[in-house]
Every structure is written in C-alpha cells, then in structure tokens.
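1. Structure for the following, please:
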Amino acid sequence: MTLACVQSRALLGLAAPAVTVEVHLANGLPSLSLVGLADVEVKEARERVRCALQNSGLEFPNNKRITVNLAPADLPKDSGRFDLPIALGILAASGQIPLEALHGWEFAGELSLSGALRPVRGGLVSSLHGGDQRLVLPLDSAREAALAPAAQVFGAAHLLDVVAHLLGQPGGEGWQRITAQAPVHRASGPDLADVKGQVQAKRALEIAAAGGHGLLLVGPPGAGKSMLAQRFSSLLPAMTEQEALESAAVASLAGRFDPQEWGLRPTSAPHHTASAVALVGGGSPPRPGAISLAHHGVLFLDEFPEFARSALEALREPLENGHITIARAALSSQFPARFQLLAAMNPCPCGFHGSTQRPCRCSPQQIGRYQGKLSGPLLDRIDLHVHVPALPAQELLQAPTGESSAAIRQRVVQARQRAVARQGGANQQLHGQQLEAVLQLEPAAHALLHKAAERLAWSARATHRTLRVARTIADLAGGEGIASAHVAEAIQYRNVLLKN
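-> The predicted structure is shown next:
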C-alpha cells in the first residue's frame, strides 16, 4: 500500500477541527514534502520524523518520494502535534503496520529524535471534540485529556509503544489506558485571618465572592491591598465539574495545565507592563491571554492605572459578555473570559492622597491625570470600589486575629446557592428583565436608590450594578427582598476615588 490516512486534530481557538494526514509513497527522487498550510514547526517534522524512525529501529523509505498532505488544506496547522500521525502514516504506507489498524484512532504527539513522545498543548481540547474516536497522546498530555467525560484516551511514552499496539503485540509500561479523576475542592491561597483590621475591605471581598462582582481596592502603599487580593481566592466556592473542564481546557490550550491545580479556581496576575495582547489574547494563530487563563477564576491587576490604556480599555467587552473574540484577516477565534476582576491602586502618584499617616506631595492636576488613566466606562463596569486606609501602628500590632477564610467561605457558598437556585447563576450575570424579576425591591429601598442615582449622576449601568450588589448583600443576609439597609451598603461601594 502506497497511500495511508491517519486522523488527528488541529487547534483553532478552543475548537479542535479534524485533520486527515495523508501520506503517499511514489517512485522518484527521494524527498519528503509537506503540504496543507503547515506552519514552520510542522514543516520541521520532516527531520524529526526521519530521525525518530531510524533511531527506533524502524525503516524510513529513503528511496521513495514521500508526500504528506494535511487536509483540509485551508486550515492553519501549527506546533509539533502532527509528528506522530506523520510517522505512523509513513509506516502504514510502507507496509510496516497494517492500514486497517489505524481505523477508529486519532493521534497527536511531538517526536524527539530518539522516538520518545513529548507533550503537546491542547490535549484536553482535542479529547473534548474527539467524539467516539480513541485518542493516543504522549503520557502527560493524555492525563489532562482523560479529564473529558466519556473520553477514550491512551498514553504512550515512545513511538515503539504505539507501533507495538497497532501490530497487536503486548504493550509495555509505556502504553497505558488513562482514566479521569474527579475534581476535589481544596482551599487555595493563604488565609484571610492573617489580615488585621480592614473590616470594610474584608466585607467587600465577601460580597464580591458571593455575587461574582468585580472589586477595586484604593489605598496608600502598605495598607494591605495586595495582601487582601492574594487571599480572595480562598473565599470562592468550589468549581463545578463543567467550570473545571472549561478552565482546564483554556490552560491546556496555552500549555499551562497542571494536574495538581485541577478543580482549583485559577488566579492570573499579569505585571502592569503587560501589553493588550498579553492581557486579552492574540497572535497568529490566536492564543488566549491572561483574562481567558482566569476563566471562572480571578484576574488580579495590581498598580491598576500603570497598565497601558489600550490594555485596560480592552477589558470592557469581556467584563460585560464573558468572552473575547480575537479577529484576524484570515480567521477569528473566541475564547471564554468570565473572570472576577480584582484591581488595586494608589489614589495618586505618590500614593498618600487622603492618608492621615503622611502628607501627599501631588498637585491636584497630577492626581487628576493619575486617576484619569481609568476611564469612566471601565470604572462603571467594576461593581465595588473600596478605600483601604493605612492602619495606625498601635492598631496593627494589637488587633486580634480576624475571621478565617473558611468561615467566610461558608457564608459565601450559602449566598451563591440561593442565587443559583433563584436564577441559575451568580448575581453579577443578571441583566435586563432577569434582574428586575429577582430584585424584590422594597419601596423605601427603591426611593433611596433613585435619590442616590440622581444626586451622584450615575449611569444606567452603574445603577444596575448597584442593584446587583444589593441583591448579593440581601442573599448574604438570608433575605428574600432587598431592604433599605442593603441598598445603603451597596451605594457606599461606588465612586470611592472621588472621596479621597
């Protein structure tokens, strides 16, 4: 047989379209040609495959003209994931393995020059789209791919392990059927009890965790903003299996999946020098950015105004709709980005505007320019704005240990369960008629909110987000309706920059 077809999959965003690797052997000048819109990494497979076959004791047809076609031809292919299917196609076309043994299987894996299989990114993405096909991957990639429900995943350590199985020979330790493991919730991050004082900031963290709201912490240097943010993930409820799969799929696509973090909500904390592409994703082919890596988790942006204006403004759409679309001339890819934004900033360039500990050296113009780096539409999309004051030394040293993350998380879980039972999701996701249907706003609370929105010149978005926060506060209190006290507390979490 001089023609063989091997099934594999490419990566296109969070999709894994099927690719047929066609290998044809013909008489002519010895060569190995790759066609089918292959990227540089794929074209380099010619040398890797040749050396891997020869060093594994298999025959490479040096006297043949070999043509490898990656179909469909208009689909971009990148990375070394096609090394294994190309090698198997050459073996099948040259009669070293039976062609019928390849039916019902999909293969992906990068080959070393010795024939050992190296991990490839996107193993979980491939298995989620694999259907009934049996998928063969390098062992590390197979372990993440097996997390997909009902997936038939096999791991191999070496090319010879795959060949032996296709020939019906007993497999060694390098060939394994990989089974999935159930997600187990573990509290992530340090304990909030380490933070002394800062009662209002801790309360804001609890509200944000219960409702899925974004949070902006504003205060002088050393007040504890970063310390609070680092402990936020320990308050979040456990991920559902679907959320864990979605989060792991993005990490797998980026090549950052860690089995030890399966079931843990991710925290992405890019440096303030990160570009807009690093934050929201991009490149060619498009790759997920920090906001997608924080899917169903936390995106922490320290030194918030120091980020590039283009990077911050790119957050506006995903904060509203929970996904980001990377559009290019040839193709576009959509990545999920339903994250909780947690931002921290100083109120001015020197950091001490409004502080009672040290005088501020900044002029009003400098303060205005610094805070003006954050646009009104972006601040509107952050539900909670909290001032974090610097604690006096006496209070810091003598303050008792605060409430633990476990105790707060218990209230957060109960409030989130009320919201899910009522509307099927967190309060932050409420929009339009759905928001109006679950408010149950008391008349006094309605009048108070109307007066606040009118006096503070809130936009419609700011008003609606205040209502969502009030709904979360009511859920934490165990109330069915939203009272005036709930609305009053929600009102104080807006426009904190204007108070300093």
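2. drop to CA atoms for contacts and neighbour counts, all remaining ones
-> Will do.
3. correct me, but His323 touches Ser333?
-> No: at 10.5 Å, His323 and Ser333 do not qualify as touching, with contact defined as CA atoms under 8 Å.
4. any idea how far stretch 426-443 is from the chain center?
-> In terms of CA atoms, centre = their mean, to the nearest Å, the gap separating the centre of stretch 426-443 from the centre of its chain is 27 Å.
5. May I see the buried residues of that stretch?
-> The neighbour-count check on stretch 426-443 (16 or more other CA atoms under 10 Å) flags 426-430, 435, 438-439, 441 as buried.
6. And the helices in the stretch 201-350 of the chain, which stretches?
-> Applying DSSP state H, counting those that start in this stretch to the stretch 201-350 of the chain gives helices spanning 225-230, 241-253, 276-280, 290-293, 309-313, 316-321.
7. Please identify which of the ones you listed is closest to Ile97.
-> Nearest of the helices of the stretch 201-350 of the chain to Ile97, taken as CA to CA: helix 241-253 at 31.3 Å.
8. Just want the most central residue of the protein.
-> Leu293 (2.3 Å; CA atoms, centre = their mean).
9. so who does it touch?
-> 247, 250-251, 266-268, 337 (CA atoms under 8 Å, 6 or more residues apart in numbering).
10. where along the stretch 1-150 of the chain do the strands fall?
-> Secondary structure of the stretch 1-150 of the chain (DSSP state E, counting those that start in this stretch): strands at 3-9, 18-26, 31-35, 65-71, 105-107, 110-111, 117-118, 134-138.
11. Looking at the ones you listed, which is nearest to Val412?
-> Checking the strands of the stretch 1-150 of the chain against Val412 by CA to CA gives strand 134-138 as the closest, at 39.8 Å.
12. do you know how far the residue nearest to the centre of the chain is from Glu454?
-> 39 Å (CA to CA, to the nearest Å).
13. before we move on, what about Pro347?
-> Counting by CA to CA, the gap from Pro347 to Glu454 is 26 Å.
14. okay, those two: which has more neighbours?
-> Neighbour tally, Pro347 and Glu454, criterion other CA atoms under 10 Å: the higher count belongs to Pro347, 26 against 11.
15. Would you agree that one is in contact with Val218?
-> Yes: if you go by CA under 8 Å, Pro347 and Val218 touch, sitting 6.1 Å apart.
16. Who wins on neighbours among the contacts of Leu293?
-> Neighbour-wise, these (other CA under 10 Å) top out at Ala337, 30 neighbours.
17. ok, which stretches of the stretch 401-500 of the chain are helices?
-> Shown for the stretch 401-500 of the chain, the helices assigned by DSSP H, counting those that start in this stretch span residues 405-423, 432-439, 443-455, 460-477, 484-491.
18. let's see this one next to it:
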Amino acid sequence: MALARTWAVGLDGIVGGLVAVEADLAAGLPGTTVIGMVDAAISQARDRVRAAVQNSGIRWPDRRITLALSPASLRKSGAGYDVALAVAVLAAAGVVPVNAVEAAVFVGELGLDGQVRPVRGVLPSLLAARDAGRTAAFVARDNLAEAALAEGMTVRGVRTLTDLIGYLRGDDDNLLRPHDADDPPVGRTPPDLADVVGQPEARTALEVAAAGGHHLLMIGPPGAGKSMLANRLPGILPPLATRESLEVTALYSVAGLLPDDVPLMSTPPFVDPHHSASMASIVGGGTGTIRPGSVSLAHRGVLFLDEAPEFARRVMDSLRQPMEDGSVLIARSTHAIRYPARFQLVLAANPCPCAAARDLDCSCPGLARRTYLARLSGPLLDRVDIRVDLPPLDPASLMSGERGEASATVAHRVRLARERSAHRWRGTPWRCAAEVPGPIVRRHWRPDRAEEDLLERAVRTGRLTGRGYDRVLRLALTSADLAGRPTPVNQDVVLALALRSGEAL
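-> This next block holds a predicted model:
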C-alpha cells in the first residue's frame, strides 16, 4: 500500500479552511473513488485528473485508488482541487517525492491536456492557508498576480502539470514567480465631479454623504444629474485601506469578477444593477454554490440603484438588514454563508412615472404620483440619511460653460473629514459617523438647548422618527468634521435636519 497527502483549501463564502487530500493506492480491481462530502465537480475530477496525467506523459497507476478529502464535515465544491488530487496520486505512486508536496498548498483546475487553469477565490484561499501556517502555494499562471497579494506566502505560477512535476522532482524550474507575471495595465480614471453642471445643493449632499458614509436618495426629473452625481461619488471617497482592499478583492475573486486590469482593488467599488435584478443577484445566493450579490460586491463602496421605484419592493426591502448590520446572511436548508456588505446606498428616482421636467407638464394623476414613490417603503427610507430634491437644470448653467469644483478638491476635504472622524472614534470599531450606533452617538454628544428644541419639534410634528433623530445627530457630526470643528454647532444641526428631511439648504 502507498499513501501520500497534499493540501488544498475549501471556501465557505470568503472564509477558507485547509483540506487534506489523501491518496491511497492499494491492490485490487483498478478504479478511483473520491470521498469526503464532495460535489459533482470533484467527483468528476477523477476522470479529468487521469486524462491530464496520461496526456502529460505519466502512466496512471494500475491500482485501486482512494482519494479522501478531509475534514469530511466541510462542504467541498468546484474544480480547484484538481491539482492537489493529481499531485497526491503521483506522490503515492512515487512519481514525485512525498516530502516535496507535504507542506505546500495546491490550487487549480486541470484540463484534459494537462494545462492548469485558473479558479475563483484564490486570494481568500491563500490567506486562509497562510493563517493555518502554510508558507508555499502553487496556482495557475493566470491566478499568480492575485495569489501574490497573500503576503508571507511563497507562490509559484504553473502552466502545465508537466512543469509542476519537473519542479517537484527537482529536474527543472519552469514555474513562474510573481515578478514574472505580466504587468497589469493602469486602471481607468474615474469621472470628475467638475463635469456636473449646477446643482449646488446636490453637490453639498454628495460631499456630506462621502465624508460620513451616509446613504443618499436623490429625486429629480431626467437630465437633472442624478446618475452623474452617483457615478462620481467613488471618485471623492478615500482609497481603501489595505485590509479593506483585501476584503473587496476576496469578494470579487469568489464571485469570479476580479478585474483583469488590477489584481488588488484599492478604490471603492461602484455597483449599479439594473432594476430588473432578482433577489438572489442583489442579496446573493444561487443554486449549489452561494455567491455574493450586489450588496456584497459594493462592500466598502457604493451601491447605486437608478430608477429605484422600478425595483421589486421585496428586493428593495431586503436591503434593510445589510444596511444596519454591514453583512448579509444567506441561509439554505443545510448551511448558511455570511458575506460582508458594508456599502453606501445611493437611490435615484423620478418624481412621478411620466418623469416630466416640470410639474406643469406632468400628466400623472395625484394617486399615481403618490403610488410611484410609495414603492420605496417607509422602513427603507427611514434608513436613508440624506434626501435631496434636484430641480431641472437652469438653462443659464448649461450655456455658461462654467465647471464646478473638481473631484480632487472635494476628495481632499472628504479625506480630512474622515481623518477627524477616525480620531473621534479611535479605540472603537467605527471610523465614520454613519457606522456608529445611535445610543453611542447620543452619549458622545448632546445638542445644546436651542438645537434640542429644534429637533424636538421635528419629532413632534412627524418630520423625524426615533431612528431619524439619531441620523440627524450623525449628519451634524459629519458636517462638523467637514468644517474642522470638534463638536457640531447650530448651523451643523440645521444643515443635518435639512438634509434628512429633503428641504432646501
């Protein structure tokens, strides 16, 4: 009997765990059995692996082969175990030294010709392997740039199974190192806020939203600039910190959407699904493997829902829980997966179904107008910090050719405000005002008597709910951060209340 073991990684969402891949070659009727709570893709791997080995010029062992993936309690799916299975069989057969494969992690899919193909989730897989004490990994060539992000791991890119066998034998070294990978092209420059004509109130609302991480609703006729403003929000947000970049990159890797132009996503993502999107595409899900949805792909960035009333109401209401928790739990009958979803929501809507530029031109009955915006439920809107009404563009603004402030200028103020906010909440898990729970905000700062009277009247008249009161306090803190004040003053509270209630600034 011959026995060998290699290592792979199993992913549960973006959380990985080491998987021991053991190969046992015994006397008996030739055949291959794969055990260990595996899906169809891994069960079929025995045929892919056998063809890849034979087409690489290696004789397949004429023995009874048992391949076990443990721990057996961990669900395993996908073709990323192919290379680990092949190497385990070859080590058990004596083709490669057993001691050359025991400490490394192997991630990749095999083609029938022996080519090693890229797979999803390489970065979170290697981060999990590193945390488990592994220091070396072999991945497909096309995954090498992503794999190199796992600092502390020695990674090699593999083109073919033949190259890997030669390396493990010590015959030759045809494997790629991270610096051998092609240099990625430079990413695209984000659109500039200077392109937006007019709309000073909306620009102020956008800046406050960026500085505090607040959710935003914009209502206005077509052509008022709602989409342009939303598309320019990522350009004024601070770059992602290292930990945040790895989180976002891991999510896009698992989803198979990691951009080709950058191995590490260092800028806030911008996700804008179509209004026909399903619940599973927004929240996450799918048959078999549960994949992240738009709320997770927008993690640490912006989720923009244009024509928000056109989305299905149950889809919109499904946003409420991740907006509060910063994560989404997707449950199935046998297991559940939690994905991070700390996104900044931006909603855009027309004032009515006909989307007339002026109220005088609107042909919608009053009931139709009320019903249209009522598709956005009260509990959802109560979680949106800022509401701003955009008027039609002034012809004089269009003809003047004047440009507003550039994104770089606004981004500088936003960065300083974020730094002040991070200093205020140092020693806590929060970094910007929108993340801080209401009770903590109220203990940290209470308005003066005049400001408190103003807010009390708003609550009594129904302009503010209890949740809305807390959000006004957060907005006031953000306004103070933008102005460089340690605590809010009356004008910050007035601005916050106007932003919250959708009044003119």
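19. Quick TM-score on the pair, please.
-> The TM-score (TM-score structural alignment, normalised by the length of the first structure) is 0.94; 493 aligned residues with a CA RMSD of 2.3 Å.
20. one step back: when you align them, which residue in the second structure goes with the residue nearest to the centre of the first structure?
-> Alignment note (TM-score structural alignment): Leu293 of the first structure maps to Leu297 of the second structure.
21. ok, now Val469 of the first structure?
-> Here Val469 of the first structure is matched to Leu475 in the second structure, going by TM-score structural alignment.
22. cool, and Phe307 of the first structure?
-> Taking TM-score structural alignment, the alignment pairs Phe307 of the first structure with Phe311 from the second structure.
23. got it, and Ala71 of the first structure?
-> Checking TM-score structural alignment: Ala71 of the first structure goes with Ser70.
24. What about its match, how many residues nearby?
-> Other residues lying near Ser70 of the second structure total 20 when counted by other CA under 10 Å.
25. can you check Ala356 of the second structure too?
-> Applying other CA under 10 Å, we find 18 residues neighbouring Ala356 of the second structure.
26. now Pro365 of the second structure
-> Close neighbours of Pro365 of the second structure, defined as other CA under 10 Å, add up to 11.
27. repeat for Ala483 of the first structure
-> Number of residues near Ala483 of the first structure (other CA under 10 Å) recorded here: 21.
28. was I right about Arg120 of the second structure contacting Ser253?
-> Yes: the criterion here is CA under 8 Å, and Arg120 of the second structure meets it with Ser253 at 5.5 Å.
29. which element is Ser386 of the first structure on?
-> For the record, residue 386 of the first structure is Val, not Ser. strand 384-387 (DSSP states H and E).
30. That strand maps to which residues in the second structure?
-> With TM-score structural alignment as the criterion, strand 384-387 of the first structure aligns to 386-389.
31. what's in contact with that stretch?
-> Stretch 386-389 of the second structure has contacts (CA under 8 Å, 6+ apart) with 201-202, 205, 209, 214-220, 499-503.
32. Pick out the most distant pair among the residues you listed.
-> Across the contacts of stretch 386-389 of the second structure, the longest distance by CA to CA is 19.4 Å; it joins His214 and Gly220.
33. between those two, which one's more packed in?
-> Per other CA under 10 Å, whichever of His214 of the second structure and Gly220 has more neighbours is His214, with 27 against 22.
34. Next, the contact list for that one, please.
-> 208, 344-345, 384-386, 433-434, 475.
35. still on that earlier bit, please convert the buried members of the contacts of stretch 386-389 of the second structure into PyMOL selection syntax.
-> Buried subset of those, written as a PyMOL selection, criterion 16+ other CA under 10 Å:
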select buried, resi 201+202+205+209+214+215+216+217+218+219+220+499+500+501+502
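36. Between the contacts of stretch 386-389 of the second structure, which sits nearest Gln321 of the second structure?
-> Each of these was checked against Gln321 of the second structure using CA to CA; the closest is His215, at 13.9 Å.
37. how near is that closest one to Arg300 of the second structure?
-> In terms of CA to CA, His215 of the second structure sits 13 Å off from Arg300 of the second structure.
38. same deal with Pro30 of the second structure?
-> For Pro30 of the second structure, the distance to Arg300 of the second structure (CA to CA) stands at 52 Å.
39. And these two? Which one has more around it.
-> Set Pro30 of the second structure next to Arg300 and count neighbours by other CA under 10 Å: Arg300 wins out with 27 against 12.
40. Can you give me the distance of the more buried one to Gly187 of the second structure?
-> Relative to Gly187 of the second structure, and taking CA to CA, Arg300 of the second structure is found at 18 Å.
41. The aligned partner of Cys352 of the second structure in the first structure: what's it in contact with?
-> Using TM-score structural alignment as the criterion, Cys352 of the second structure maps onto Cys348 of the first structure. Cys348 of the first structure makes contacts with 362, 366-367, 370-371, as judged by CA under 8 Å, 6+ apart.
42. ok, now with 10 Å
-> Residues near Cys348 of the first structure by CA atoms under 10 Å, 6 or more residues apart in numbering: 218-220, 305, 354, 360-364, 366-371, 497, 500.
43. Out of those, which are shared with the second structure?
-> Here is what carries over to the second structure from those, by both residues aligned by TM-score structural alignment, their matches' CA atoms under 10 Å: 218-220, 305, 360-364, 366-371.
44. for those, which one is nearest Gln96 of the first structure?
-> Minimum distance to Gln96 of the first structure across those is 62.1 Å, recorded for Pro305 (CA to CA).
45. Quick one: neighbours of the nearest residue to the closest one once chain neighbours are set aside, just the number.
-> Nearest residue to Pro305 of the first structure in three dimensions, chain neighbours excluded: Lys373, at 5.7 Å (CA to CA, 6 or more residues apart in numbering). When neighbours are counted by other CA under 10 Å, Lys373 of the first structure registers 15.
46. likewise Asn63 of the first structure?
-> Neighbours of Asn63 of the first structure using other CA under 10 Å come to 13.
47. same deal with Pro340 of the second structure?
-> For Pro340 of the second structure, the neighbour count with other CA under 10 Å is 23.
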